[in-house]
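> What shape does this take:
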Amino acid sequence: MTGSKLPLLNNATRDLATFAALLQYEDLPRSVIERIKTSLLDSIGCCLYGLTLPWTQRVLAMVDEDGGKPVASLWRTGRRTSISNAVLVNCTAGHAFELDDIHKESILHPGSIAIPTALAFADRAGKVSGREAITAMASGYEVGTRVGNAATMSLFFRGFHPQGTSGAFVSAATAGRALRLDATAMQHALGIVGSQAGGLMAAQEGAMVKRFHAGRAAQSGVYSALLAKQGFTGIVDVLEAPYGGYLSTYSDAPNAARLTDGLGTEWETAKIGYKPHAAVTSIHAALDALTYIMQSNGLHANDIMHVDVGVSAMTHVHCAWPYRAQGVTAAQMNLYYGLAVTAIDGVAFVAQYHEGRLADPRILDFIARIDACIDPQIEALGPAFRHAARVSVMTRGGITLTHEIMNRRGSNENPISPREIEIKFQALTESCLSPRDIAQIIYLCERFDELDDISELLALLAAPRLH
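Next comes the predicted model:
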């Protein structure tokens, strides 16, 4: 009988909840604090750009119609709503254009969930210090990524989107810490949110709904924490339950030990990476390998006869499906489109994923010259190298040129600098912020841990956008 099975890991939900509830700023290593501050700027930039996009505007229109107690801002609108509705919009915006931060093992983008959630609660509370907000964010980052780690890539291969599933735990822990739930209430918050986790990966092949997964996960986490504060109960062993628990249901091959391995000493938050390209993380190494070959040899797109790409099985399943012009999401998730637009434009950022480019004959012609396969050598390296790529280019002159990248640019192993994050922020926000406001947000994020009151930053985010 299912009831006789042992838990996957004794007291795992309780232990994670206790950690999140009791976490103090003083417990955080400097590396975690600095990573959260970098993610703060990066995530705000992603959100502010994402708020300008049509799919986020549709969510915003629904929330405007729905109403809500005006306690938290809908960023760059000058309007306020409930915390749950604010995070639905702001977190959808954060995941709206494949630009948000990434934790490789968990396959999560915690910044687009944790940061708007923590700031929404700070908005409602009034005077909140940067240190207190950082602590709430770190609680969400740490709990959510550990849940994703334990679910393993099996969750993805089963067809679930980690952002909508494991991401719900990011928000629940963030919200619970912002509300200062005790350990028991935090355990119930996690137990409630586990029943709300959801998101299907088929959304990547032509739908707006993938963007919504981050917003819905955040809203579910907020509901869960608020319900737990009211004494509403959840599944107290939601993560480790042998039947109907999160890991036993969503994953065919869970690794429950990853829930608490090194808890409080090995920080998953310090492993967060960032995106220089406006595309799914799994193809970044391939894009950069192609760029390296072309720049090193003075090649243009017309000089290339054929491109062969070797990737991990995960990347192949995720991104190497036949490209069809069926929407921006599909283009951003597709290996062939990303390589083609990189070859032609030399970059894969915002402009390259405009609706008007998706069926460009030059792009479609170049896609016909690309083959992708699972590279057995990369696959043998295991999940830690699932983003690796080996690219071979055959020129029209009959020369074959090969380059491989094992750790993508922007990853924890191959990081980009804080200055590069600032440049990305400026590029994303120049259409919706004045130069003065851009500079001030950068300044406030740099000094976020020193701020006794983050109201100035919240006010800048709340103000109506430039037209």
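
> contacts, neighbours, all on C-alpha from now
Noted.

> and Pro254, how many neighbours?
Applying other C-alpha atoms under 10 Å, we find 23 residues neighbouring Pro254.

> what's it in contact with, if anything?
Neighbouring residues of Pro254 by C-alpha atoms under 8 Å, 6 or more residues apart in numbering: Ala150, Ala151, Thr152, Ser154, Leu247, Ser248.

> Neighbour-wise, which one of those residues leads?
Going by other C-alpha under 10 Å, Ala151 tops the contacts of Pro254 with 31 neighbours.

> before we go on, could you also do this sequence so I can check it against the first one:
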Amino acid sequence: MPVASERFAHHVVSTRYESLPGDPIEHAKVFILDSLGVGISGSTADGAEPLLRAASRWGSGEEALVWGTGRRAPATTAALVNAFQIHCQEFDCVHEGAVLHPMATLLPAALAYAERAGGISGRELLVAVATGVDVSTTLGVASKAPLVFFRPATAGGFGAAAAVGRLAGLSERQMVHGFGIQYAQTSGTMQPHVEGSVVLPMQVAFNARAAVQSCDMVAAGIPGPIDTFEGPFGYMRVMEGQWDLEPGLTKLGREWQISQVSHKPFPSGRAGNGLIEGMMRFIAERPFAKDAIESIVVSGPPLINRLCARPDLPAPNGNYARLCAAFIGAKVLQNDRIGLEHYRGEELTDARTHELARLFSMQVDDNPDPNALVPHEVVIRAKDGAEWRWLCEAMLASPSRRLSREQHLAKFRTCCTFAAKPLANATVDRLIAAVDGLETMTDVRDLVAILADQ
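A predicted model of the protein is given here:
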């Protein structure tokens, strides 16, 4: 029986565009555009400019574009910085079952490689996205343990390596070695999450850069370990602890995980999106006045508490605030919405926000699944004893509650307004049209050229 790395490699290398059903192709295009938009907006987020400045010391060259900036860099640097920009605002798409953001590592690595290599078609990019997402999310869904290592970085890196290896034309055996070299570079724990550190999205960036490096090393003839995932010191045993890969492996080529990816309709950790929707529903219904609220309690699975039950701080950084339910909820209560701008500058220290944050608390229910995000309930109590309740059984923009095309494009257009180097409306329109017709593009450098035309 082939080991998991060999089964993954066969799937990545043998899949042909013609064998992909329409649904995964369309969803690949949706989340390519979404990830480009979020990455563009990240060019003005905290940490983006210092990271690019630091990375400029590690080599020179103009192989690939740093999105939203007009600047070019070596492919490895572009993969690093663009991956950071995608994940640094918690606005990137997510596979809820796997508890990871598969496109944050994959797309920056794949596009950076494609720019450097040239001649890679839109069809090949779509296959690389679909198969790479299958690799990372299959690893994530297989886990039966709570997060210890940061899965969007660790498992996400294998998906990125798969995508780059596919574009590089690696053989199945070379792809197996590529996974082994990627594992040697794999990094990322939950400690930066606990502390609200800017290093959290950098962990995604490190693994995206490693994906390009891993495939370059394989192409140069360097072999890697074989039993990367299930070996005695393999990824699943060391970084996940409890797992069952077989169900996911048997689905390869039959069920496409890109079709199970969710948008982030709101810029916060996915665990906070239900609270945001609940608050917006409450505000729309207004069963009692905002100033009559005594408490707001979110009750749900252990994971959402682990991810966003942190205490409010009087002067948090944006990374901490995006994963703090009290801060998130207070901003919605204060503004009737929440946007990227609410995690920047004076918004982070606004006294009224932190006053309202005292209303919020979180409770753990009896859900035994350590990776479940739903169901959870928002309960708002008034000072006179009245209550308003809302049960989130499926997150907004999950596969069962998808965003409309209009909502998807509205998010993309909004993200583009946060670019470090502004994009003209006509450029944004051209980007949308190019991704819509990606299967007809003979060289994806044409897509990046539109983005560079600022």
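
> one step back: got a markdown table for the contacts of Pro254 of the first structure, with distance to Ile421 of the first structure and secondary structure too?
Formatted as a markdown table, the contacts of Pro254 of the first structure follow (distance: C-alpha to C-alpha, whole Å; DSSP: H, G, I helix; E, B strand; the rest coil):
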| residue | distance to Ile421 of the first structure | secondary structure |
| --- | --- | --- |
| Ala150 | 29 | helix |
| Ala151 | 30 | helix |
| Thr152 | 29 | helix |
| Ser154 | 31 | helix |
| Leu247 | 34 | helix |
| Ser248 | 38 | helix |
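
> For the residue nearest the centre of the first structure, which non-adjacent residue is closest in space?
For the first structure, the residue nearest the mean C-alpha position is His109 (1.7 Å; C-alpha atoms, centre = their mean). Take His109 of the first structure and drop its neighbours on the chain: the residue closest to it by C-alpha to C-alpha, 6 or more residues apart in numbering is Ile102, 4.5 Å away.

> what does Phe160 of the first structure give?
In space, Phe160 of the first structure is closest to Leu200, 4.6 Å off (C-alpha to C-alpha, 6+ apart).

> And for the aligned residue in the second structure for the one you found, the neighbour number?
Counting by TM-score structural alignment, Leu200 of the first structure corresponds to Thr189 in the second structure. Applying other C-alpha under 10 Å, we find 17 residues neighbouring Thr189 of the second structure.

> What's the separation between Thr189 of the second structure and Met362 of the second structure?
24 Å (C-alpha to C-alpha, to the nearest Å).

> Tyr336 of the first structure versus the residue of the first structure positioned farthest from its centre, what's the distance?
Most distant from the centre of the first structure: Gly397, at 41.4 Å, with distances by C-alpha atoms, centre = their mean. Here the criterion is C-alpha to C-alpha. By it, Gly397 of the first structure lies 23 Å from Tyr336 of the first structure.

> Kindly report the same for Lys275 of the first structure.
Lys275 of the first structure is 18 Å from Tyr336 of the first structure, by C-alpha to C-alpha.

> before we move on, what about Leu108 of the first structure?
Counting by C-alpha to C-alpha - Leu108 of the first structure and Tyr336 of the first structure are separated by 23 Å.

> now do Leu460 of the first structure
With C-alpha to C-alpha as the criterion, Leu460 of the first structure and Tyr336 of the first structure are 39 Å apart.

> swap in Val309 of the first structure?
In terms of C-alpha to C-alpha, Val309 of the first structure sits 10 Å off from Tyr336 of the first structure.

> tell me the contacts of the residue nearest to Ala48 of the second structure when sequence neighbours are not counted?
Closest residue to Ala48 of the second structure apart from its sequence neighbours, by C-alpha to C-alpha, 6+ apart: Gln85 at 6.5 Å. By C-alpha under 8 Å, 6+ apart, the residues touching Gln85 of the second structure are Val38, Gly39, Ile40, Ser41, Gly42, Ser43, Ala45, Ala48.
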